[in-house]
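Enquirer: Predicted model, plus sequence, below.
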Amino acid sequence: MNNKTALITGASSGIGLATAKTFAENGINLILCGRRQDRLERLKNDLKSKVFIHLLNFDVRDREAVFNAFDSLPDAFKRIDILINNAGNAHGLDSIDEGDIDDWDMMMDINVKGLLYVTKAVLPQMTKRKEGHIINIGSTAGKEVYPNGNVYCASKHAVDALNQGMRIDLNKFGIRVGAINPGMVKTEFSDVRFKGDSERADNVYRGFQPLSPNDISEIIYFVVSRPQHVNIADLVVMSTAQASSTIVNKEL
């Protein structure tokens, strides 16, 4: 994987941060994207002895900022071999009749439109070369719907559909497209969903061993390191204790 460059959105925490570390350990140069510049700087300092790193500080919801960021890439980073569409979030856990419209906008703008903006910005140089690999980070919420998950599940179902659509449309260019759909991963996800209610967030993962960001980053690396003729199109990953979004064995 030497001399490859990967762009990772949402690289300042969770799965994105873990993937950056795993890629760096395996010699993949990095374009790290996120809203929190201070965290990106710390991550760059941690990894810069291993690979070349460039930072892009923008919010995927901001279409103009996305395209401006890509236009600003120095020549050494203009070739992007791997795109990890990782940025995403959940806001609230309310029934549809009590849902907050601002929460709905946040989830659709980041999880769906942000993914589209970044992909649109990256694709021209991939289609021109007829080479590239796109990994969309989905969720088990894109495979089923659970109580009060309504709009979050809808956004991740959209990611599932886009993953399939991208794979079909980009087939003629030889671009590999696949999705990793994790179940419960212990990250800042629940802290964001419950808007800083740490007790409620901690309770989500209490009583069983959830997936870790590193579990997912190792799987992502496995996927992108397969030979060119191999495309892992769609992968669902859950901890042993989790059978579905609502069935978790907290005695394991």
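Expert: Structure received. Being a predicted model, the structure only gives us computed values, none of them experimental.
Enquirer: For the rest of this, base every contact and every neighbour count on C-alpha atoms.
Expert: Fine.
Enquirer: which residue is nearest the middle of this protein?
Expert: In the chain, the centroid-proximal residue (Cα atoms, centre = their mean) is residue 86; its distance is 1.3 Å.
Enquirer: Quick check, that residue in contact with residue 137.
Expert: Yes - at 5.1 Å, residue 86 counts as touching residue 137 under the criterion of Cα atoms under 8 Å.
Enquirer: who touches both of the two?
Expert: Listed as contacting both residue 86 and residue 137 by Cα atoms under 8 Å, 6 or more residues apart in numbering is no residue at all.
Enquirer: Put this next to the previous one:
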Amino acid sequence: MTLTIFITGATAGFGKATAERLIGDGHRVIATGRRRDRLDSLAAQLGPRLLPVTLDVTDAEAVASLPGSLPEDWREIDVLVANAGLALGLGPAWQNKLEDWNRMVATNVGGVLGPVRALLPGMVERDRGHVVTIGSVAGSYPYPGGNVYGGTKAFVAQFMLNLKADLIGTGVRVTNIEPGMVGGSEFSNVRFGDDDKAAAVYRNADPLMPEDIAETIAWVIGLPGRVNINRIEMMPRTQASAPLAIKRRED
């Protein structure tokens, strides 16, 4: 069955890899993002089964106009992959910039809520669909400097569980994918604003790659309709949750 899949943040990383994988599986993809040149390049690469749409997920008016603003034969969305997100900074809470916190909330929380609210009514009306979000292990395991980023991902995890409760009895499924360390994307470059620091995060760590996230999404949406995967936590074999921290006083 060919699905019509709407992906946010498709210009790089997880979103781009997922678009490539799902087009390869024979589906149609609406690839959205802020960088039009990258969307056009992706469309040239993947052909007519990819529809590039310039969209900033923090633009509430533009998001609310979905799917009515799409071409008519692309309006019945089977799967939403709410992928757009970012982390900014890794300092302690009292040193971080409030504007960075607000941007993370707008993108990681608002960028999920807006597309879900815009596309979910059509899924419920058609009695079929799947909402997939990209959470993070940071939503479950705190770490120094993770403060607001981890908080936004914890929100996504809880929101999706509550969304599942709302959708009982419908044909709409919901899944939160929660990766640990993933290389091969712009995540750390954006977080640090420094390519050398970003590269150091993954050096000799054998992290997950965007293709691993795309593979997981392809598996989840391809399961029989009776199966709902509530959440998937995934890490590279080289990573684990940290032990509890203890700071001892000096005698």
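Expert: Looks like it arrived, so ask away. From a predicted model like this one, the values you see are computed outputs, not experimental measurements.
Enquirer: what's the TM-score here?
Expert: The TM-score (TM-score structural alignment, normalised by the length of the second structure) is 0.94; 243 aligned residues with a Cα RMSD of 1.4 Å.
Enquirer: Could you check which residue of the second structure pairs with the residue nearest to the centre of the first structure?
Expert: Here residue 86 of the first structure is matched to residue 83 in the second structure, going by TM-score structural alignment.
Enquirer: quick one: contacts for that match?
Expert: Counted by Cα under 8 Å, 6+ apart, residue 83 of the second structure has contacts 7, 8, 9, 10, 14, 15, 112, 133, 134.
Enquirer: From these, which land in strands?
Expert: 7, 133, 134 (DSSP state E).
Enquirer: Of those, which is the nearest to residue 193 of the second structure?
Expert: The nearest member of those to residue 193 of the second structure, counting by Cα to Cα, is residue 134 at 22.0 Å.
Enquirer: What is the equivalent residue in the first structure for the closest one?
Expert: Going residue by residue (TM-score structural alignment), residue 134 of the second structure aligns to residue 137.
Enquirer: I'd guessed residue 40 of the second structure sits against residue 52; true?
Expert: Yes - assessed by Cα under 8 Å, residue 40 of the second structure is found in contact with residue 52 at 6.6 Å.
Enquirer: between these two, which one's more packed in?
Expert: residue 52 (23 against 18; other Cα atoms under 10 Å).
Enquirer: how about the more buried one, what's its partner in the first structure?
Expert: So, by TM-score structural alignment, residue 52 of the second structure is matched to residue 55.
Enquirer: which element is that match on?
Expert: strand 53-57 (DSSP states H and E).
Enquirer: Which strands and helices lie in contact with that strand?
Expert: On a contact count with 3 or more Cα pairs under 8 Å, 6 or more residues apart in numbering; DSSP states H and E, strand 53-57 of the first structure meets strand 29-34, helix 37-47.
Enquirer: Can you check what angle separates it from helix 37-47?
Expert: 170 degrees (axes from the mean of the first three to the mean of the last three Cα atoms, to 10 degrees).
Enquirer: Go ahead and name everything in contact with strand 53-57 of the first structure.
Expert: Outside strand 53-57 of the first structure, the residues touching it (Cα under 8 Å, 6+ apart) are 29-37, 40-41, 44, 47, 69, 77.
Enquirer: Give me the buried entries from these.
Expert: By the neighbour-count criterion of 16 or more other Cα atoms under 10 Å, the contacts of strand 53-57 of the first structure include these buried positions: 29, 30, 31, 32, 33, 34, 35, 40, 44, 47, 69, 77.
Enquirer: quick one: the third one and residue 11 touch, right?
Expert: So that's residue 31 of the first structure. No - with contact defined as Cα under 8 Å, residue 31 of the first structure does not reach residue 11; the gap is 9.1 Å.
Enquirer: returning to what we had before: mind picking the two most distant members of the buried ones among the contacts of strand 53-57 of the first structure?
Expert: Going by Cα to Cα, the pair spanning these furthest: 47 and 69, at 21.5 Å.
Enquirer: Tell me where the second structure has helices.
Expert: 13-24, 36-46, 60-64, 98-104, 111-126, 147-166, 187-192, 195-202, 210-222 (DSSP state H).
Enquirer: Distance to residue 90 of the second structure added to those helices, as a markdown table?
Expert: Below are these laid out as a markdown table (distance: least, Cα to Cα, whole Å):
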| stretch | distance to residue 90 of the second structure |
| --- | --- |
| helix 13-24 | 20 |
| helix 36-46 | 28 |
| helix 60-64 | 28 |
| helix 98-104 | 11 |
| helix 111-126 | 21 |
| helix 147-166 | 8 |
| helix 187-192 | 8 |
| helix 195-202 | 12 |
| helix 210-222 | 22 |
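Enquirer: any idea which of these is most buried?
Expert: helix 13-24 (a mean of 22; mean count of other Cα atoms under 10 Å).
Enquirer: Contacts for that one, please.
Expert: Against helix 13-24 of the second structure from outside (Cα under 8 Å, 6+ apart): 7-10, 28-29, 31, 42, 46, 49-50, 83-84, 184-186, 210-211, 213-215, 217-218.
Enquirer: Tell me which residues are up against stretch 133-144 of the second structure.
Expert: 81-83, 90-92, 112, 146, 149-157, 175-180, 233-234, 241-242.
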